[in-house]
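Undergrad: just coords:
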């Protein structure tokens, strides 16, 4: 295994790191869209969060990383074995981290059916695609704004439903495809269509670090890792283990986290004031606030939790006005400040 730069050694880019951590705690938030300048560590950070996560238990020799007991995360073959009371062998694997290349075809993404074998032998042989490999893991699309729109549609539909269906020549195969979709891109190379952007749960904007001392620190960290990656990993082992445990603890208490009705109304009030289309903004903000509260070890969401995540959840859902001078993130903070009567800078 090639060593991966430790997540806790990454300097700055707090928005991106928080969005990724919250999606690891609750994958149903809906993924992260990371837009920012070139060379700001987008890919490094995404690979680092995957390497940080604890191993998962899967059914041995299964094409879809099926969960041994959760029906929502297992393929039909495993379900049949359980119903027939057959013995299920399991093994532990690292959380899958799948890169989707820009030139990928639909068959490569979704998988395909061996038509010749199906016709000659009457056997449905499924050749899994990237969605199958990414089940229960992370699917990363670099330069997502350059990906064909129909492929982005497929990815977002699978991420939202948790299932992928392949239809070929009258043969249909359905398999679990529950993953955290992470896209990254440079705004200079083109924007995503608003209806596609809206499907990402959170949106993080990152900028090149301007502070000279921080830039030096980043360069030194990278140089140290390149010279001796294993020493660097050992140096950050304590921080890595602590963050890993925090994510596990947050996942455990997440189902018991609650959010008061009054706060839910305030969230919807903010979405209405910002003229956010649809209800995805309300749903994602509620989920993200619960995940943040769980990350902080709390079972009750408060205003601080909401203000910490709401900009990430709503910024990309605002209607673009070419004459608007205020930044979308600042606009969200302004409305939240007025609605919750809090100073967000404190």
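TA: Yep, that arrived. Bear in mind the structure is a predicted one, so any value in this text is a computation, not a measurement. Numbers count the residues shown, from 1 in each chain.
Undergrad: CA only for contacts and neighbour counts going forward, please
TA: Noted.
Undergrad: Where do the helices of the stretch 151-300 of the chain begin and end?
TA: 194-197, 212-227, 229-235, 237-253, 261-273, 280-295 (DSSP state H, counting those that start in this stretch).
Undergrad: Run the chain-centre distance for the fifth one.
TA: Right, helix 261-273. Its chain's C-alpha centre and that of helix 261-273 lie 24 Å apart, by CA atoms, centre = their mean, to the nearest Å.
Undergrad: same deal with the first one?
TA: Once both centres are worked out by CA atoms, centre = their mean, helix 194-197 turns out to sit 16 Å from its chain's centre.
Undergrad: Distance to residue 332 and mean neighbour count added to the helices of the stretch 151-300 of the chain, as JSON lines?
TA: JSON lines is the format used below for the helices of the stretch 151-300 of the chain (distance: least, CA to CA, whole Å; neighbours: other CA atoms under 10 Å):
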{"stretch": "helix 194-197", "distance to residue 332": "17", "mean neighbour count": "14"}
{"stretch": "helix 212-227", "distance to residue 332": "28", "mean neighbour count": "13"}
{"stretch": "helix 229-235", "distance to residue 332": "38", "mean neighbour count": "15"}
{"stretch": "helix 237-253", "distance to residue 332": "27", "mean neighbour count": "17"}
{"stretch": "helix 261-273", "distance to residue 332": "8", "mean neighbour count": "16"}
{"stretch": "helix 280-295", "distance to residue 332": "12", "mean neighbour count": "25"}
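Undergrad: so which of those helices gets nearest residue 19?
TA: helix 280-295 (8.8 Å; CA to CA).
Undergrad: ok, second structure coming up, stack it against the first:
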């Protein structure tokens, strides 16, 4: 296994609060890590109160990730070894026997602003140049920049539904296609889609919410001791970022190594048929539409097992991810007062013959 070093924060970029120093919000952190280990999971929706560290955590994750090899000069960060992660131009060059120049680069984290247009997101085709010069003059958009990286949409519940559809379609297919006046251009667009928002400002439509693999809920920390710890850490970071980063460098490097190792172990992980049956039974009893819930729970449990260094998924792995994977897929009853996470946990425990959850689990 290759060992990757965490990129130094002293390279002129604005220092980012380290992921390993973030206190609490374990549910959000776990969901993000699992999607990085297996980018095919399908992304994370993070919903919670203002000021709970959603944006800070996502940006911290990007700084933590291993470097990747890319083809030098390629705007899509094509993988020089994997044809599924190459643009059409790079694939043609490789097939013709060209030697592809390679460089290592930090994984990109791209912010999608709320006011972005579809051209800004998907890219544009210069029709005049295409017709006059006979070339596909394509100006890549944010999806191109995010390929093999993270695409972060803050306040995703305020984003135009059409743009959310475009993002989810690209994330699911791994390709972005732009068509205009009979000219078509496509490029790879495989990224981890992370959306965040405040439920007070509105929810996503159920059809769109279901497309996110996992749904993490974050709440304001109530424990006074933890609140004081968070305030103190933030003060230390703001007063001397480099010293704070140095104090957490070892933990950051260790987590980076765990993620890199898990990406390799993931290929060997297995889920027993009995566990798969019971996962599907939980989905069935919860009346979850479609099969996305079954598939995502299976993949998330595999990613968690790999993160723990195991090749066999256990019941505990399923228990840790199933609420994240299913809570947002339930049909909502406006008169229902029980939290959806509690309902998933209750059915899970019944199917797996475990003691029922405590009633305060919904708090």
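TA: Thanks, I have it. Bear in mind that the values here come from a model prediction, so they are computed numbers and not experimental data.
Undergrad: List the TM-score for the superposed pair.
TA: After superposition, the two chains reach a TM-score (TM-score structural alignment, normalised by the length of the first structure) of 0.99; 346 aligned residues with a CA RMSD of 0.9 Å.
Undergrad: In a markdown table, list the helices of the stretch 151-300 of the first structure along with distance to residue 312 of the first structure.
TA: Below are the helices of the stretch 151-300 of the first structure laid out as a markdown table (distance: least, CA to CA, whole Å):
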| stretch | distance to residue 312 of the first structure |
| --- | --- |
| helix 194-197 | 13 |
| helix 212-227 | 24 |
| helix 229-235 | 30 |
| helix 237-253 | 19 |
| helix 261-273 | 13 |
| helix 280-295 | 9 |
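Undergrad: give the contact list for the counterpart of residue 243 of the second structure in the first structure.
TA: Residue 243 of the second structure is assigned residue 231 in the first structure as its aligned equivalent, the criterion being TM-score structural alignment. Contacts here follow CA atoms under 8 Å, 6 or more residues apart in numbering; on that basis residue 231 of the first structure touches residue 225.
Undergrad: mind running it again at 10 Å?
TA: 224-225, 237 (CA atoms under 10 Å, 6 or more residues apart in numbering).
Undergrad: can you tell me which of the helices of the stretch 151-300 of the first structure comes nearest to residue 1 of the first structure?
TA: Here helix 229-235 is closest among these (CA to CA), at 11.7 Å.
Undergrad: Please enumerate the strands of the stretch 51-200 of the second structure.
TA: 68-71, 102-105, 109-111, 123-125, 138-140, 150-154, 175-180, 183-188, 192-197 (DSSP state E, counting those that start in this stretch).
Undergrad: Tabulate those in TSV, adding columns for distance to residue 53 of the second structure.
TA: Shown next, in TSV, are the strands of the stretch 51-200 of the second structure (distance: least, CA to CA, whole Å):
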stretch	distance to residue 53 of the second structure
strand 68-71	27
strand 102-105	26
strand 109-111	16
strand 123-125	31
strand 138-140	31
strand 150-154	12
strand 175-180	31
strand 183-188	31
strand 192-197	11
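Undergrad: hang on, the earlier thing: how near is the match of residue 243 of the second structure to residue 224 of the first structure?
TA: 9 Å (CA to CA, to the nearest Å).
Undergrad: same check, this time on residue 230 of the first structure
TA: 10 Å.
Undergrad: and what of residue 295 of the first structure?
TA: 30 Å.
Undergrad: Check residue 61 of the first structure too.
TA: From residue 61 of the first structure to residue 224 of the first structure the distance is 38 Å (CA to CA).
Undergrad: now do residue 329 of the first structure
TA: Taking CA to CA, one finds residue 329 of the first structure at 35 Å from residue 224 of the first structure.
Undergrad: residue contacts, the aligned residue in the first structure for residue 58 of the second structure?
TA: Under the alignment by TM-score structural alignment, residue 58 of the second structure pairs with residue 46 in the first structure. Applying CA under 10 Å, 6+ apart to residue 46 of the first structure gives the contacts 7, 16-17, 20, 34, 97, 138-140, 182-184.
Undergrad: same deal with residue 336 of the first structure?
TA: Taking CA under 10 Å, 6+ apart as the test, what residue 336 of the first structure contacts is 266-267, 269-271, 273-274, 306-307, 310-311, 330, 342-344.
Undergrad: ok, now residue 288 of the second structure?
TA: Counting by CA under 10 Å, 6+ apart, residue 288 of the second structure makes contact with 210, 280, 282, 294, 326-331.
Undergrad: go with 7 Å
TA: For residue 288 of the second structure, the contacting residues are 329-330, by CA atoms under 7 Å, 6 or more residues apart in numbering.
Undergrad: residue in the first structure matching it?
TA: Using TM-score structural alignment, residue 288 of the second structure pairs with residue 276 in the first structure.
Undergrad: Look up how far residue 322 of the first structure lies from its match.
TA: Distance from residue 276 of the first structure to residue 322 of the first structure, by CA to CA: 17 Å.
Undergrad: Repeat that for residue 244 of the first structure.
TA: 42 Å.
Undergrad: How about residue 173 of the first structure?
TA: Where residue 322 of the first structure is concerned, residue 173 of the first structure sits at a distance of 45 Å (CA to CA).
Undergrad: out of the two, which sits in the more crowded spot?
TA: The neighbour comparison of residue 173 of the first structure against residue 322 (other CA atoms under 10 Å) goes to residue 173, with 17 against 6.
Undergrad: residues in contact with residue 118 of the second structure?
TA: residue 163 are the contacts of residue 118 of the second structure under CA under 7 Å, 6+ apart.
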